[in-house]
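J.: just need the structure, nothing else, for what follows:
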Amino acid sequence: MLDTSRIPVFDGHNDTLLRLMEDATGEAERRFFDGGAGGHIDLALAAEGGLVGGLFAVFPPSHMDASLSDAMRVPPYALPFPETPSLADARETTLRMIAILLRLERTSGGRFAVCRTAGEIEAAIGRGSFAAVLHIEGAEAIDADLDMLDVLHAAGLRSVGPLWSRPNVFGDGVPMRFPSSPDTGPGLSEAGRRLVKRCNALRILVDCSHLNEKGFDDVAALSEAPLVATHCNAHAVTPHSRNLTDRQLGAIRETGGLVGLNFATAFLGDGGMDETIGLDPMLRHLDHLLRHLGEEGVALGSDFDGATIPSAVGSAAGLPRLLDAMMAAGYGRELVERIAWRNWLSVLRRTWGA
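T.: Got it, this is the predicted structure:
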């Protein structure tokens, strides 16, 4: 059973595997267990903050000019798409990151578990293991014929974001723009439509994060599963291209789906990367998401290790400060527990069928 004296957190998105892959010290995996790894998540930080599990993204990186990300520090901006990795490059980095995830499980002494069902997540948390789910953000490693999807599913893949903010064989992502509507280009390709249907057949969650509006509408029309955006915010609060309009939120609610609050400051405040914005912008987005999605449709999708986040949270260790702010805002313990972990377990069980 879960420890009810403290509210645990199950998080919808992190980029920790990319951080570990790119660490040049050769000590990243050891330090993930021992602490001091220098990122937002390691097991010590997770234990301090009550983070008990989450979706671990595999993101094939783009060769991106640093000036592009620097441009997001001061809005307004309209960034061009970064370079899309080739199939060969994406497969190389994807397999490297999956190998890291599997090694973490194998060498953890039971402290870290890769989970493939909601029951496995609950069992891991109940015995004190960190529960990790394999997720892909940007499906460039998957061929248009979808053969690699079957291989990755067998390796434990249970969640796929077809696109990051760049085009690939499955469609166009949403570029980073502020202020901007998410209606920025064409939707899914024919291969993208096949991917959605095949994910449904395999009971793989389809993540609507990083889709433009037409791509979102394509998924909504095709998918038989709850619509989920693992790490997105409300466009009505912060008019960033990456955030969801009220119409999109309504479509997610109709399917019994879910949105995970993204901690990235660019999607919380005025479009910039100001770490000092505090917790109030996070509460404003949560309030708006709750109004449009209901209490069962809102969760957390931090983007830890992949974004500039408020210093008031800082890392996984700071999650209790956000939960305390939610309680102080009058949410009540039951609602905070739903947002912190229960809603994720519910939507994963309904999507995966177990």
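J.: every contact and neighbour count from this point should use C-alpha atoms.
T.: Will do.
J.: which residues touch residue 139?
T.: Taking C-alpha atoms under 8 Å, 6 or more residues apart in numbering as the contact definition, residue 139 lies against 160-163, 168, 170.
J.: would you check which pair of these lies furthest apart?
T.: 160 and 168 (14.0 Å; C-alpha to C-alpha).
J.: returning to what we had before: what's the closest of the contacts of residue 139 to residue 259?
T.: Distances from residue 259 to the contacts of residue 139, taken by C-alpha to C-alpha, are shortest for residue 161, at 13.6 Å.
J.: stretch 204-211: how far from the chain's middle?
T.: 9 Å (C-alpha atoms, centre = their mean, to the nearest Å).
J.: what about it, start to end distance?
T.: In terms of C-alpha to C-alpha, to the nearest Å, the two terminal residues of stretch 204-211 are separated by 17 Å.
J.: need the contact partners of it.
T.: Residues outside stretch 204-211 that contact it (C-alpha under 8 Å, 6+ apart): 157-165, 172-174, 196, 199-200, 216, 219, 225, 227-232, 242, 348, 351-352.
J.: just to be sure, which of these are found in strands?
T.: Judged by DSSP state E, strands contain the following of the contacts of stretch 204-211: 157-161, 228-232.
J.: next, format the residues you listed as JSON lines and append distance to residue 257 and neighbour count.
T.: Shown next, in JSON lines, are the ones in strands among the contacts of stretch 204-211 (distance: C-alpha to C-alpha, whole Å; neighbours: other C-alpha atoms under 10 Å):
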{"residue": "157", "distance to residue 257": "20", "neighbour count": "23"}
{"residue": "158", "distance to residue 257": "16", "neighbour count": "25"}
{"residue": "159", "distance to residue 257": "14", "neighbour count": "26"}
{"residue": "160", "distance to residue 257": "15", "neighbour count": "24"}
{"residue": "161", "distance to residue 257": "15", "neighbour count": "24"}
{"residue": "228", "distance to residue 257": "5", "neighbour count": "28"}
{"residue": "229", "distance to residue 257": "8", "neighbour count": "30"}
{"residue": "230", "distance to residue 257": "10", "neighbour count": "31"}
{"residue": "231", "distance to residue 257": "13", "neighbour count": "27"}
{"residue": "232", "distance to residue 257": "13", "neighbour count": "26"}
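J.: second input sequence below; structure requested for side-by-side comparison:
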Amino acid sequence: MPASFDERHPDPDDWARRLAIPREAIDLYLASDAIDLHVDSFIWNRIFRYDLARRHGRGLFGGRFYSQLDFPRIRDAHLTGATWVITTNPFRPGAGRPAAFFRNLERLRGLLSREDDFEVVRTAAEYRAARAAGRHGAFLGIQGGNALDQQLDDLDAIPDQLILRVTLVHLSTSSLGVTSSPAAGARRDEGLTPLGREYVKKLNANKIFLDLAHINRRGFFDALEVHDKSQPALVTHTGVSGVHPHWRNLDDEQLRAIADLGGTVGVMYQSSFLGKG
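T.: Model (predicted):
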């Protein structure tokens, strides 16, 4: 029987020594919920057969496969939970995207379920139960709502209420709205499309979190305009423009809007979005 996730604690004294931080900081971390809101490793498994179950060494540019996580390093870091995302291929014809999404959903669920100390979870209660049993709680999400934009009823077809959140748009503009990336081009000042507005309402109705990472500023506020104010909204992976201006980062007004809804903003630990100060 493999050791449970909670039994794989590092030696706290050694960990503190190597990181040059107080032992108390390690104790606090190990006693806390450490949850990554956005793990994108599955896309590399799909494209390059990146083996999530194998420990990866340093590759090009000194990163581990461009900083993607694998299961052994999840254990090393003692991440008690994460949202594992299925990223939408924007070049796939729209009619084929739903079937591709549902195939990928089953594949990702299968990869996670094969690990004895990982458990796919859907709710806070399921996450807490997984943690109490010494397992990593794996939530599932979609990056790019255009995975299921052919008809809104496709969101009803998600099995077992498996999807925690949907990132409305990604790095390309879609039928739902405009990306914040330079790829927006001449459309950078356009807002959410009519379909995008209905999509937000459908996410609300299905109790799927709305994630506004990657969307342009006007689309961000258009989405919040139609969003059910009784539900929190998320921005799972971003930065703060007041600290470091970047097209992926949020300004103070956007941060306040999420806070006013009781939502959550996840800050990426990556120098491109944090700056070098």
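J.: any idea what the TM-score is?
T.: The TM-score (TM-score structural alignment, normalised by the length of the second structure) is 0.78; 238 aligned residues with a C-alpha RMSD of 2.4 Å.
J.: just put the ones in strands among the contacts of stretch 204-211 of the first structure in TSV and tack on distance to residue 137 of the first structure.
T.: Converted to TSV, those look like this (distance: C-alpha to C-alpha, whole Å):
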residue	distance to residue 137 of the first structure
157	11
158	12
159	9
160	6
161	5
228	13
229	12
230	10
231	11
232	13
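J.: can you report how many residues lie near residue 172 of the first structure?
T.: 26 (other C-alpha atoms under 10 Å).
J.: map it across to the second structure for me.
T.: For residue 172 of the first structure, the aligned residue in the second structure is residue 178 (criterion: TM-score structural alignment).
J.: its match contacts residue 188, doesn't it?
T.: Yes: with contact taken as C-alpha atoms under 8 Å, residue 178 of the second structure and residue 188 are classed as touching, separated by 6.6 Å.
J.: which neighbours do those two have in common?
T.: When contacts are counted by C-alpha under 8 Å, 6+ apart, residue 178 of the second structure and residue 188 are jointly contacted by residue 216.
J.: residue 150 of the first structure pairs with which position in the second structure?
T.: When the second structure is aligned by TM-score structural alignment, residue 150 of the first structure is paired with residue 156.
J.: if I look at the nearest residue to that match once chain neighbours are set aside, how far off is residue 101 of the second structure?
T.: With C-alpha to C-alpha, 6 or more residues apart in numbering as the criterion, residue 156 of the second structure has its nearest non-adjacent residue at 7.5 Å, and that residue is residue 206. Between residue 206 of the second structure and residue 101 of the second structure the computed distance is 18 Å (C-alpha to C-alpha).
J.: of these two, which one has the most company?
T.: Ranked by neighbour count (other C-alpha under 10 Å), residue 206 of the second structure and residue 101 place residue 101 first, with 19 against 12.
J.: counterpart of stretch 300-312 of the first structure in the second structure, which residues?
T.: Mapped onto the second structure with TM-score structural alignment as the criterion, stretch 300-312 of the first structure occupies no residues.
J.: list the buried residues in stretch 154-170 of the first structure.
T.: When neighbours are counted by 16 or more other C-alpha atoms under 10 Å, the buried residues of stretch 154-170 of the first structure are found to be 156-170.
J.: ok, longest helix in the second structure?
T.: If each helix of the second structure is counted by residues according to DSSP state H, the longest one is helix 97-113.
J.: which bit of the first structure covers the helix or strand immediately after it in the chain?
T.: Using DSSP states H and E, the helix or strand that follows helix 97-113 of the second structure towards the C-terminus is strand 118-120. On the basis of TM-score structural alignment, strand 118-120 of the second structure is assigned to residues 112-114 in the first structure.
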